[in-house]
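*Asks:* Sequence isn't available, so here's the structure alone:
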C-alpha cells in the first residue's frame, strides 16, 4: 500500500499554484440574511453551494466552520459533507474548523470523524485544541500521518481572551503558546517541502519576534479583513516564515455574495495582495 502524499506537500503546491489564501465558509444567521437567504437548511445549502461553485477552482483552501452547520442537526451535517466533497473535487483543500480537543478514545473518535479516509467528513486538515495537554492530540497526529492529512493546533489565536492561557508562562520560563510551537516543530522535523502539522497564529497580533514561528509547517492566520489585519501586515507579524502563512479571510470575501463575480473579485484581490506582500518580504 502506497504512502499518501502529505498534507504539507499538497498545501505547498496548491498555494504556489492558486495563491496563498484560505476562504472561510461561515454561514451564520446574519450573513445568510445579508445574502437574502433564510436561516434554514435550504439557506445553508444555497449559501455553501454558491461559495464553493464560485471559488472552488480558484482558491487554495476552504475553511468551513463546523458549528454553523451543526446547529441544523443531521441535515446541516449533510450539507457540510456535500460542501467538503464538492470543494475537494474542485481541487481546493479543506481545513475543517472544528477545534476538537479531548483525551483517549474520545479524541480518537474525533480524529476518525474528520481524518479517516473513508469518513464522509474527511478533510485535508483539522483545527484542534491542545489545552488538555499536547499529548492528548496523539490519536489525531497518528491518524493524520496515516491518512496524509494535517492538523492546525491553536497556539497564538487572534481572540483577546486567548492570551490568558496562551501567554501564560510555565515553570520553565516558556509560555504555553511557545510550548505548542515547539511541539509542532518537533512533529515537522525533516519534512520537505514543509510539514503537515501547523499552528493557528492570529494575523492581528503584531510583533511576534519573541516567538519561534519557524516550525517547518504552515501557519493558519485568521484576522485578515473584518478583524482588522491586512495582507500588508503579514511580513511584520510573521517575518522570515511568511511564505508558510495561510491567511484566512471570511467576511472580507463572503460579504460580496451572493454575486458570484463579487466573490471571485474579492478573493482574487486578497490573493494578489498576499502574493505582493510575501514577494516583498
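*Replies:* Now that the structure is in, tell me what you want to look at. Because the structure is predicted, anything quoted here is derived from the model rather than measured. Numbers count the residues shown, from 1 in each chain.
*Asks:* For the rest of this, base every contact and every neighbour count on C-alpha atoms.
*Replies:* Will do.
*Asks:* Which SSE is immediately downstream of the helix or strand containing residue 53?
*Replies:* Element membership for residue 53, per DSSP states H and E: helix 41-55. Note on helix 41-55: by DSSP H and E, the next helix or strand toward the C-terminus is strand 61-64.
*Asks:* so what does the helix or strand just after that next one touch, helix or strand wise?
*Replies:* Counting by DSSP H and E, the next helix or strand C-terminal to strand 61-64 is helix 66-70. Counting contacts by 3 or more Cα pairs under 8 Å, 6 or more residues apart in numbering; DSSP states H and E, helix 66-70 is packed against helix 74-89, strand 93-100.
*Asks:* Now helix 66-70: buried residues?
*Replies:* Neighbour-count burial for helix 66-70 flags 66, 67, 68, 69 (criterion: 16 or more other Cα atoms under 10 Å).
*Asks:* Name the surrounding residues that touch it.
*Replies:* Helix 66-70 is contacted from outside by 26, 27, 28, 44, 76, 77, 79, 80, 96, 97, 98, using Cα atoms under 8 Å, 6 or more residues apart in numbering.
*Asks:* gap between residue 281 and residue 249?
*Replies:* Per Cα to Cα, to the nearest Å, residue 281 is found 20 Å from residue 249.
*Asks:* which parts of stretch 154-161 are buried?
*Replies:* Buried residues in stretch 154-161, defined by neighbour count with 16+ other Cα under 10 Å: 154, 155, 156, 157, 158.
*Asks:* Among those residues, find me the one that's closest to residue 128.
*Replies:* Of all the buried residues of stretch 154-161, the one with the least separation from residue 128 (Cα to Cα) is residue 154, at 6.4 Å.
*Asks:* Run through the strands of the stretch 101-250 of the chain in chain order.
*Replies:* Ranges of strands in the stretch 101-250 of the chain, per DSSP state E, counting those that start in this stretch, are 125-128, 150-156, 197-201, 219-224, 245-249.
*Asks:* try this one side by side with the last:
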C-alpha cells in the first residue's frame, strides 16, 4: 500500500492534523524534564502516547541529532514504536544533495528495515529535480513518501522560493511541477499521490504564486504553521480551498504545550482536529 493511500485513509479516519514532535530544550524544561538523553526519551514516549491519534506524527530530527548517537537511538525507538502502534511517521530531516549522496540519505530512511525507517521524509529540492529521481524511485519501491519544500512561511525563504526562471515560473511552482511529474510516474492510479509538498499555512498568496501547478496538484500538502505560529483552522480551509482533502495541517508547539499530561495532549489534539475538520462556513 502506497504512502499516499495510507495517508488518505488516516486523514479520513483521524482528521487532517499532523502532530509535530519537537523536543527542544525549552519544551523539555516546561515538561519538567532534563535537557538530556533521558529527558529526550521520556518526552518522546509521552508525546507518542498522547498524540498517537493524529493522522501522522512529524518528529523533527534536529532535536534528536543534537544529542549525537544517543539521540539518534531515541529517534529510532520513536519511529519503531510509532510503526508498531500503526501511526504514520513523517520524519522532518529536510535532506537535499546531489543524486548519489541523496541516495545515501534516502537509504537510511525509506527502505523497509532501514535504521531510521519512516513512512515519509521532508526534502529540500534545490539541487535540481533530476537529483531526486533515484530517491523518488526508491520511495515508490518501498511505498514511502516525500514532502518537498515548496513555499514555506519563513521570511528568509521568499527571495529564493519566489524568484522566477527565464520562463517566468517561480521556483516554488517548479518544485510543485516536479512533484506532480513524480506522482504521475510512480502513482498514476492513486487517488492521492505519495509525493507531496510543504506549503506554509500562513502564506496568504499561495494560489497566486503557485498558479496552475497548485490548481492541478494531486499529492498531499503538509501545511506547517497551524496553531502557535499564527494560522487558524479557518485559514487552513480558506487558503487551501479546493484542496482540503489533501491537506495535513501540522501543529507542534500548539499541541506540545499541553504536555506532559497524556490526557491533556489527547484533548489538545482532539480540539485541533475538531476545529480543522469543520466544513467552511459552519
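*Replies:* Everything's here; your move. Just so you know, these numbers come straight off a predicted model, no measurement behind them.
*Asks:* Superposed, what's their TM-score?
*Replies:* Superposed pair, TM-score by TM-score structural alignment, normalised by the length of structure 1: 0.95. Supporting alignment: 275 aligned residues with a Cα RMSD of 1.2 Å.
*Asks:* which residues sit in contact with the most centrally placed residue in structure 1?
*Replies:* The centroid of structure 1 falls nearest to residue 95 when counting by Cα atoms, centre = their mean (4.7 Å). Contact partners of residue 95 of structure 1, counting by Cα under 8 Å, 6+ apart, are 61, 62, 63, 64, 123, 124, 125, 126, 127.
*Asks:* What is the equivalent residue in structure 2 for the second one?
*Replies:* Okay, so that is residue 62 of structure 1. Under the alignment (TM-score structural alignment), residue 62 of structure 1 pairs with residue 57 in structure 2.
*Asks:* I'd say its match and residue 14 touch.
*Replies:* No: the criterion here is Cα atoms under 8 Å, and residue 57 of structure 2 misses it with residue 14 at 12.0 Å.
*Asks:* Most remote residue from the middle of structure 1, which is it?
*Replies:* Distance from the centre of structure 1 peaks at residue 171, with 30.8 Å (Cα atoms, centre = their mean).
*Asks:* before we move on, back to that, how far away is the equivalent of the residue nearest to the centre of structure 1 over in structure 2 from residue 188 of structure 2?
*Replies:* Using TM-score structural alignment as the criterion, the counterpart of residue 95 of structure 1 in structure 2 is residue 90. As judged by Cα to Cα, residue 90 of structure 2 and residue 188 of structure 2 stand 22 Å apart.
*Asks:* now swap in residue 138 of structure 2 and tell me
*Replies:* Counting by Cα to Cα, the gap between residue 138 of structure 2 and residue 188 of structure 2 amounts to 16 Å.
*Asks:* Look at the two and report which has more neighbours.
*Replies:* residue 138 (18 against 12; other Cα atoms under 10 Å).
*Asks:* distance of whichever residue in structure 1 pairs up with that one from residue 125 of structure 1?
*Replies:* Aligning on TM-score structural alignment places residue 138 of structure 2 opposite residue 143 in structure 1. Residue 143 of structure 1 sits at a distance of 11 Å from residue 125 of structure 1 (criterion: Cα to Cα).
*Asks:* who touches both of these two?
*Replies:* Taking Cα under 8 Å, 6+ apart as the criterion, residue 143 of structure 1 and residue 125 both touch 115, 149.
*Asks:* Quick one: closest of the strands of the stretch 101-250 of structure 1 to residue 89 of structure 1.
*Replies:* Among the strands of the stretch 101-250 of structure 1, the nearest to residue 89 of structure 1 by Cα to Cα is strand 125-128 (15.6 Å).
*Asks:* chain center to that closest one: distance?
*Replies:* 7 Å (Cα atoms, centre = their mean, to the nearest Å).
*Asks:* what's the answer for stretch 63-76 of structure 2, then?
*Replies:* Centre-to-centre, stretch 63-76 of structure 2 and its host chain are 19 Å apart (Cα atoms, centre = their mean).
*Asks:* gap between the two ends of it?
*Replies:* 13 Å.
*Asks:* Report the buried residues of that stretch.
*Replies:* Buried, per 16+ other Cα under 10 Å, within stretch 63-76 of structure 2: 63, 64, 67, 70, 71, 72, 73, 74, 75, 76.
*Asks:* doesn't residue 37 make contact with the fourth one?
*Replies:* Going back to what we said before, that points to residue 70 of structure 2. Yes: using Cα under 8 Å, residue 70 of structure 2 is in contact with residue 37, at 6.7 Å.
*Asks:* Generate JSON lines for the strands of the stretch 101-250 of structure 1, with distance to residue 166 of structure 1 as supplementary columns.
*Replies:* Shown next, in JSON lines, are these (distance: least, Cα to Cα, whole Å):
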{"stretch": "strand 125-128", "distance to residue 166 of structure 1": "14"}
{"stretch": "strand 150-156", "distance to residue 166 of structure 1": "6"}
{"stretch": "strand 197-201", "distance to residue 166 of structure 1": "11"}
{"stretch": "strand 219-224", "distance to residue 166 of structure 1": "16"}
{"stretch": "strand 245-249", "distance to residue 166 of structure 1": "20"}
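*Asks:* which one of those is the most hemmed in?
*Replies:* Of all those, strand 197-201 carries the top mean neighbour count, a mean of 28, counting by mean count of other Cα atoms under 10 Å.
*Asks:* so that strand corresponds to what in structure 2?
*Replies:* Counting by TM-score structural alignment, strand 197-201 of structure 1 corresponds to 195-199 in structure 2.
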